[in-house]
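Peer 1: sequence and predicted model, in that order:
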Amino acid sequence: MDNSVKAEACHTDDNSTSCRKSHHPERVKKDLTTRLNRIEGQIRGIKGMIEKDVYCDDVITQLSATQSALNSVAKILLEGHIKGCVVDRLSEGDNEVIDELVVTIQKLMKK
């Protein structure tokens, strides 16, 4: 992801700080959607493998590949969040975003 995504990734609605939305450029949304569609197909394939009693090691290999693909999506979103939301909120003096970011990273590291 390049710096042109920086300020476009996340946005706080001016009417309410509790209603935050992300605003990714169309090319980023398209990339994420393509990746998620591929992951969805992988999940369907894994389900089919289970139904066909495919050897466990082969299923685990596919699960690992799917988890890796999900991690790639998370990395793209996290990068946009840090370069956009976090930087913007810090520049506005909102230091609470650091605590929020720590919790988000902890959630990602649980996996």
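Peer 2: Great, that's in hand.
Peer 1: from here on, contacts and neighbour counts on C-alpha atoms
Peer 2: Will do.
Peer 1: count of neighbours near residue 49?
Peer 2: Using other CA atoms under 10 Å, residue 49 is surrounded by 16 other residues.
Peer 1: where along this protein do the strands fall?
Peer 2: 10-12, 20-22 (DSSP state E).
Peer 1: can you list those strands in TSV and add mean neighbour count and distance to residue 50?
Peer 2: Formatted as TSV, these follow (neighbours: other CA atoms under 10 Å; distance: least, CA to CA, whole Å):
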stretch	mean neighbour count	distance to residue 50
strand 10-12	19	39
strand 20-22	14	36
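Peer 1: put this beside the first:
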Amino acid sequence: MTYKINPFTGRLDWSSGGGGAFGEAVELTISGGIAVKTGAAGKNLLVDTEGDAATDNLDNITGYDAGDEVRVSPASSARTIVVKNSATMALQGVDFTMDNADDLIVLLNKGSDTWKEVTRASNGV
């Protein structure tokens, strides 16, 4: 597994091959609270707000199969993604606010577009 460090920021560069087992980063945009897998989108997701709004709720991710694990990070530190704890997104009992590009959450698809949190990291604190 290869990890690349962005020489300008000193952070892991998820978009240029540093995605490890999750593959190259792909951007998904929230629409009506849902991020929909498009085409052969991988499992290393950079999620953006609908219409580049300052903040948006992520209520669900669709298009993946049972057993798939995805890593989700915000596409930009300038926009906040709130991953909502719900019947379809079983988090650790609370919503997860991602307001920094270094924040991430790993989710496991339990089937029927129902997700369970594996881990999270709020690295932009």
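Peer 2: Alright, I've got the coordinates. Computed from a prediction, not measured in an experiment: that's the story for all the values here.
Peer 1: so after superposing, what's the score?
Peer 2: Superposed pair, TM-score by TM-score structural alignment, normalised by the length of the first structure: 0.29. Supporting alignment: 53 aligned residues with a CA RMSD of 4.3 Å.
Peer 1: need the strands of the first structure in JSON lines with distance to residue 69 of the first structure, can you?
Peer 2: What follows is the strands of the first structure, written out as JSON lines (distance: least, CA to CA, whole Å):
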{"stretch": "strand 10-12", "distance to residue 69 of the first structure": "22"}
{"stretch": "strand 20-22", "distance to residue 69 of the first structure": "21"}
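Peer 1: nearest residue to residue 55 of the second structure in space, ignoring adjacent ones along the chain?
Peer 2: residue 80 (4.5 Å; CA to CA, 6 or more residues apart in numbering).
Peer 1: helices of the first structure, residue ranges please.
Peer 2: Along the first structure, counting by DSSP state H, helices occupy 26-51, 56-81, 87-91, 96-109.
Peer 1: would CSV of these with distance to residue 20 of the first structure be doable?
Peer 2: Compiled in CSV, the helices of the first structure are given as follows (distance: least, CA to CA, whole Å):
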stretch, distance to residue 20 of the first structure
helix 26-51, 17
helix 56-81, 12
helix 87-91, 12
helix 96-109, 13
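Peer 1: can you tell which of those helices is closest to residue 10 of the first structure?
Peer 2: helix 56-81 (6.3 Å; CA to CA).
Peer 1: from the contact counts, what lies against the closest one?
Peer 2: Counting contacts by 3 or more CA pairs under 8 Å, 6 or more residues apart in numbering; DSSP states H and E, helix 56-81 of the first structure is packed against helix 26-51.
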